[in-house]
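Peer 1: Provided below are the primary sequence and the corresponding predicted coordinates.
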Amino acid sequence: MFSLKSVLAKPFAKRVSKQINKWASNPIETQNKVFEMLIQEAKHTQFGKDHDFENIKTHDDFIKRVPVRDYEALRGYIDLVVAGKKDILWKDKPIYFAKTAGTTSGSKYIPITNDSMPYHISAARNAILMYIAETGNSKFVDGKMIFLQGSPILDEKNGIQLGRLSGIVAHYVPKYLQKNRMPSWETNCIEDWDEKVNAIVNETLNENMTIISGIPSWVQMYFEKIKERTGKKVGDVFKNFNLFIFGGVNYDPYRAKFESLIGRKVDSIELYPASEGFFAFQDKQGDKGMLLQLDSGIFYEFIKADEFFDDNPKRSTIKDVVIGENYVMIISTNAGLWAYNIGDTVQFTSTEPYRIVVSGRIKHFISAFGEHVIGKEVEEALKEGLKNTNIQVSEFTVAPQINPDEGLPYHEWFIEFDGDMHHIQDLELRIDQALQNQNSYYFDLISGHVLRPLKITQVTENGFQEYMKSIGKLGGQNKLPRLSNDRKIADQLLALGLTK
């Protein structure tokens, strides 16, 4: 029996799908319009006047006047916005600040404006509608939907509300989904992640859950507590659960563990949301990559990752990108971020339409020996190493070991396995070979006996959760880096006694 809501969802999904396909099939024109709109709307702002927006007509004009900046470089302007000044980076004031943890600058305050906020909401909605349009499956809209997210409690700074992005978005759940949405407002407001997940288990255990959404590592924690509480697979507890929506990290390393916890395969939709904008979502179940949101008030530039730290790297628009190249993504937005480096690297999987995968962070890489290993490569190597085995990995991170007690340096992989792990040397060899196959620099270092093959150090059960708790980043939008060019994480895991 289908409800009116699930019946009406299908024609609505088809209409939205047509609108999306229209701009996706005219990408260059769409991005040109966004670029012109951004320059026109911001030319009377402080930033626009300082950078001569009045005389910017082309992308080349923009490159000459507006350098690439990260948060620290743009901070002088952001501090004025935070102080309550108007018309600094974008017209008027932001309506929110998304507060995120900075690495060198303490908290970062990312502006969200009246113009940018609707796209944060519509992109998430459209991802689900594109799924309905493709599969014809809409029955799940009648069930309960859980979104594991940060607290919706907002603070205020000079008249502007601030909080975590997921907490801000929680205020925009449409009325027709309010009754379906879980957890309750009270539970969502719990700050302690352990306490919060236990409360979510209590609330959802006897409900008809059809959609579950969140960062995979934290959804896994929720699933494990469900299994611990009931002794059953998640799919047996929630018989109508058939759609997992995730973002923030690559799902592939978690897939086998999730299918084991659920007890069956479920469809999934990958999202690419960030405080700075909602950049992409998976629009096709069978195609690799997420559809880049070209009509969402964001103008994109791309710099080859291996040229990024050059004195004057080339800034390309979408018309010049190629499939498979690793790019640093640079954005200019209707929230007032200009030629802004969000720190992510992406690769295009398609240019008709433009689809991307997130390949890592420009700061998250290992090149202690000149190997230039990135996040996507270690994830692919692990996936390849686990192929045709029953081994399940809960979480992992990689660090260089530059000064071992004996022998050559190596990459040290800290892996939390699900259950006891035997034949670890075989797995080391398989992962190492897969990494050599992907990265010629790493291959040369191994074959030239500059490095020895990688070594796996086992992390105790729930060890990574304990680590994240120890640095105050358990839950919410916090993610464990897949790899680092130093041993900060590695040393902390060892110091806390979280390895075997």
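Peer 2: Ah, there it is. Numbers count the residues shown, from 1 in each chain.
Peer 1: Going by C-alpha atoms from here, please, whenever you check contacts or count neighbours.
Peer 2: Will do.
Peer 1: residue contacts, residue 168?
Peer 2: 98, 152, 154, 162 (C-alpha atoms under 8 Å, 6 or more residues apart in numbering).
Peer 1: Just the buried ones from those, in PyMOL syntax?
Peer 2: Buried members of the contacts of residue 168, defined by 16 or more other C-alpha atoms under 10 Å, are picked up in PyMOL with:
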select buried, resi 98+152+162
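Peer 1: Out of the contacts of residue 168, list just those in strands.
Peer 2: In this view, those that belong to strands under DSSP state E are 98, 162.
Peer 1: between the contacts of residue 168, which is closest to residue 178?
Peer 2: residue 152 (14.6 Å; C-alpha to C-alpha).
Peer 1: Hmm, residue 485 is touching residue 370, no?
Peer 2: No: Residue 485 is beyond contact range of residue 370, at 10.9 Å (criterion: C-alpha atoms under 8 Å).
Peer 1: which one of those two has more residues nearby?
Peer 2: residue 485 (18 against 10; other C-alpha atoms under 10 Å).
Peer 1: which one is the more buried one nearest to, not counting chain neighbours?
Peer 2: Leaving aside its chain neighbours, residue 485 sits nearest to residue 366 (4.5 Å; criterion: C-alpha to C-alpha, 6 or more residues apart in numbering).
Peer 1: Would you map the strands across the stretch 251-400 of the chain?
Peer 2: For the stretch 251-400 of the chain, the strands defined by DSSP state E, counting those that start in this stretch occupy 267-274, 277-281, 290-292, 298-304, 327-333, 340-351, 354-361, 365-366, 373-374, 393-401.
Peer 1: same check, this time on the stretch 401-500 of the chain
Peer 2: 410-417, 455-458.
Peer 1: And for the stretch 51-200 of the chain?
Peer 2: Under the criterion DSSP E, counting those that start in this stretch, strands of the stretch 51-200 of the chain are mapped to 96-101, 107-112, 144-147, 155-157, 160-163, 181-182.
Peer 1: thinking again about what came up before, please identify the most buried of the strands of the stretch 401-500 of the chain.
Peer 2: Of all these, strand 410-417 has the most neighbours on average by mean count of other C-alpha atoms under 10 Å, namely a mean of 22.
Peer 1: Which strands or helices does that one pack on?
Peer 2: Here strand 410-417 touches strand 393-401, strand 455-458, going by 3 or more C-alpha pairs under 8 Å, 6 or more residues apart in numbering; DSSP states H and E.
Peer 1: at 10 Å what do you get?
Peer 2: If contacts are counted by 3 or more C-alpha pairs under 10 Å, 6 or more residues apart in numbering; DSSP states H and E, strand 410-417 sits against strand 393-401, helix 424-438, strand 455-458, helix 463-470, helix 488-495.
Peer 1: Second structure for comparison follows:
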Amino acid sequence: MGLKAALSRIFAAWVNRDIDRIRRNSVALQQKTFQYLVEQAKHTVFGRDHHFDSIKTYDDFKKNVPVRDYEDLRPYIDRITHGDENILWPGKPEYLAKTSGTTSGVKYIPITKESMPEHIKAARNALLNYIHETGKSDFVNGKMIFLQGSPVMQKKAGISVGRLSGIVANLVPAYLQKNRLPSFEINCIEDWEQKVDAIVEETLREDMTLISGIPPWCQMYFDRLSAKTGGKKIKDIFPNFKLFVYGGVNYEPYRARIEESIGFAIDSIETYPASEGFIAFQDSQKDKSLLLLTDAGMFYEFIPAEEFFNDNPTRLSLEEIELNKNYALILNTTAGLWGYSIGDTIKFVSKNPYRILVTGRIKHYISAFGEHVIGEEVEQALMSVANEEGVDVVEFTVAPQVNPPKGELPYHEWFIEFGKKPVDVQGFALKVDKALQKKNIYYFDLIEGNILQPLIIQSLQKDAFINYMRAQGKLGGQNKVPRLSNDRKIAEELGVYIV
């Protein structure tokens, strides 16, 4: 064991005490965070507009602060991007994380001197927690790669602007910089395909021990490594590769193909980072759920998913949640986001400690016929059948077909790129449909009542989703293909790739 690995175990034991504090005291930590946030922001423009000086309880807060999305909060953010201070949080943000919105165009999410350290701390603690739990620390002696956006910064009203992953890349602790790849020059390449090819060349002969990124883009990296080496498995290219860290999408639809590319079932850590805050990470190799970070400068609220679009939905604090129920996640943060809908749905699988699963996007569902099918349901239905039949799913998305051209019953149309196709695609589709009916009673009723016909699968060409994302100018980085849509926009674009 190297010196760095030995020291990391000592540091991991120390950090684990802090993580245990979160596990044991989540509700109290949330109450403390709530009081801190309101007190700190009461003299900001937002605090004065919403009478923070009169807020004593969470009930007071709910009366004064409505739930908002980015567009609702935009008038305040526009003032920040024009150079005004003390708008959402005291002073000016240290950074603006630049993200793409579907209706908002470019979005600028503030990151402050209070919120930025929490991003770094959570990423660090996810790794140290793994070391403490498993005793495996040798990976810290090798090279670590983080597939991410460009670290190049711009300026807006004197504030540094960039992608979150690029901002974080500039703040990696010094003790990790020596082992970190890709190099700054290669990380700055904007074209994703050129960047991946350059990363392959740079890392091919390195001792890679940890690889991190969004699963589909990691898969692209693995595919190009394999092609470069005549079809070798990743374990043969990087024999000391020990840990895969991922986030951004549900890993399960990608797991089989990634593990096939690697050559074994590698240890992995799921993380839940967002521009708005680092929300959770997987704190046990024995449990796929994520520990909610309740002492990270964020006060969480939860709205039952079925009420989210109501005029006056129920808003709950952590101590009021129920297990195994879907909630829209609402954030209040040291970056100055208030009653902010991040757009994700989660469910709690444990209260001791508070652990969650990310179940989808609040706007990514299908309810063209009143079925309200969510991401978790379609992913589980598809993967349960795919695993049973040994089918390899590369990527997929689902859209409603409300007016079929031949006048038959409407249906859900699934666009799937297979690595290994089913022998009988139609039979496979019927099994997936049955699995989905078991998960969603409303969908079952629509099928039984002959309102819908069973789902139809369109099999797509190899690299269909990569080519689609390239055509949209969204290849790589933190970009993801929505799994569910209520319209036909993505479906029509994918039509050209049908086999």
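Peer 2: Received the coordinates, thanks. Keep in mind that this is a model prediction, so the values were computed, not measured.
Peer 1: ok so, going back, aligned to the residue nearest to residue 485 of structure 1, what sits in structure 2?
Peer 2: Residue mapping for residue 366 of structure 1 onto structure 2 gives residue 366, with TM-score structural alignment as the criterion.
Peer 1: Same check on residue 233 of structure 1?
Peer 2: Here residue 233 of structure 1 is matched to residue 233 in structure 2, going by TM-score structural alignment.
Peer 1: okay, now its match: neighbour count?
Peer 2: Residue 233 of structure 2 has 21 neighbours, counted by other C-alpha under 10 Å.
Peer 1: Pull out the buried residues from the lengthiest helix in structure 1.
Peer 2: Ranked by residue count under DSSP state H, the longest helix found in structure 1 is helix 4-24. By 16+ other C-alpha under 10 Å, the buried positions in helix 4-24 of structure 1 come out as 6, 9, 10, 13, 14, 16, 17, 20, 23, 24.
Peer 1: so which of the strands of the stretch 51-200 of structure 1 comes closest to residue 405 of structure 1?
Peer 2: strand 96-101 (35.2 Å).
Peer 1: Just give me the mean distance for the closest one relative to structure 2.
Peer 2: For strand 96-101 of structure 1, the mean deviation from structure 2 after alignment is 0.4 Å (mean C-alpha distance after the TM-score superposition for structure 1).
Peer 1: residues in structure 2 matched by that strand, start to end?
Peer 2: Under TM-score structural alignment, the match for strand 96-101 of structure 1 is residues 95-100.
Peer 1: Then stretch 202-214 of structure 1?
Peer 2: Against structure 2, stretch 202-214 of structure 1 falls on residues 201-213 (TM-score structural alignment).
Peer 1: Residue 292 of structure 1 versus the residue lying farthest from the centre of structure 1, what's the distance?
Peer 2: Distance from the C-alpha centroid of structure 1 peaks at residue 406, with 38.1 Å (C-alpha atoms, centre = their mean). As defined by C-alpha to C-alpha, to the nearest Å, residue 406 of structure 1 lies at a distance of 47 Å from residue 292 of structure 1.
Peer 1: and if you look at residue 401 of structure 1?
Peer 2: From residue 401 of structure 1 to residue 292 of structure 1 the distance is 37 Å (C-alpha to C-alpha).
Peer 1: With neighbour numbers in mind, choose between those two.
Peer 2: For residue 401 of structure 1 versus residue 292, the count of surrounding residues by other C-alpha under 10 Å is larger for residue 292: 24 against 21.
Peer 1: residue contacts, that one?
Peer 2: When contacts are counted by C-alpha atoms under 10 Å, 6 or more residues apart in numbering, residue 292 of structure 1 touches 24, 27, 272, 278-283, 300, 348, 351, 353-357.
Peer 1: Repeat that for residue 45 of structure 2.
Peer 2: 51, 76, 85, 86, 87, 88, 89, 90.
Peer 1: among those, which two are most distant?
Peer 2: Counting by C-alpha to C-alpha, the most remote pair of the contacts of residue 45 of structure 2 is 51 and 85, 18.4 Å apart.
Peer 1: Next, the buried residues of the match of strand 96-101 of structure 1.
Peer 2: By neighbour count on 16+ other C-alpha under 10 Å, the buried set for stretch 95-100 of structure 2 is 95, 96, 97, 98, 99.
Peer 1: and what of stretch 358-368 of structure 2?
Peer 2: Across stretch 358-368 of structure 2, burial judged by 16+ other C-alpha under 10 Å covers 358, 359, 360, 361, 362, 364, 365, 366, 367, 368.
Peer 1: Endpoints of the match of stretch 202-214 of structure 1, how far apart?
Peer 2: End-to-end span of stretch 201-213 of structure 2 (C-alpha to C-alpha): 18 Å.
Peer 1: My guess is residue 101 of structure 2 contacts residue 109. True?
Peer 2: No: the criterion here is C-alpha atoms under 10 Å, and residue 101 of structure 2 misses it with residue 109 at 11.2 Å.
Peer 1: For the match of stretch 202-214 of structure 1, buried residues please.
Peer 2: 203, 207, 208, 209, 210, 211, 212, 213.
Peer 1: Residue 443 of structure 2 versus the match of residue 366 of structure 1, what's the distance?
Peer 2: Residue 366 of structure 2 is 10 Å from residue 443 of structure 2, by C-alpha to C-alpha.
Peer 1: anything in contact with each of these two?
Peer 2: 372, 373.
Peer 1: Now intersect the buried residues of stretch 201-213 of structure 2 with the helices, please.
Peer 2: Using DSSP H, the buried residues of stretch 201-213 of structure 2 in helices are residue 203.
Peer 1: how about the buried residues of stretch 201-213 of structure 2, which pair is most distant?
Peer 2: 207 and 213 (17.8 Å).
Peer 1: what sits against residue 379 of structure 2?
Peer 2: 250, 252, 253, 359, 360, 396, 397, 432, 436, 483.
Peer 1: please redo it, this time with the cut-off set to 7 Å
Peer 2: Contacts here follow C-alpha atoms under 7 Å, 6 or more residues apart in numbering; on that basis residue 379 of structure 2 touches residue 253.
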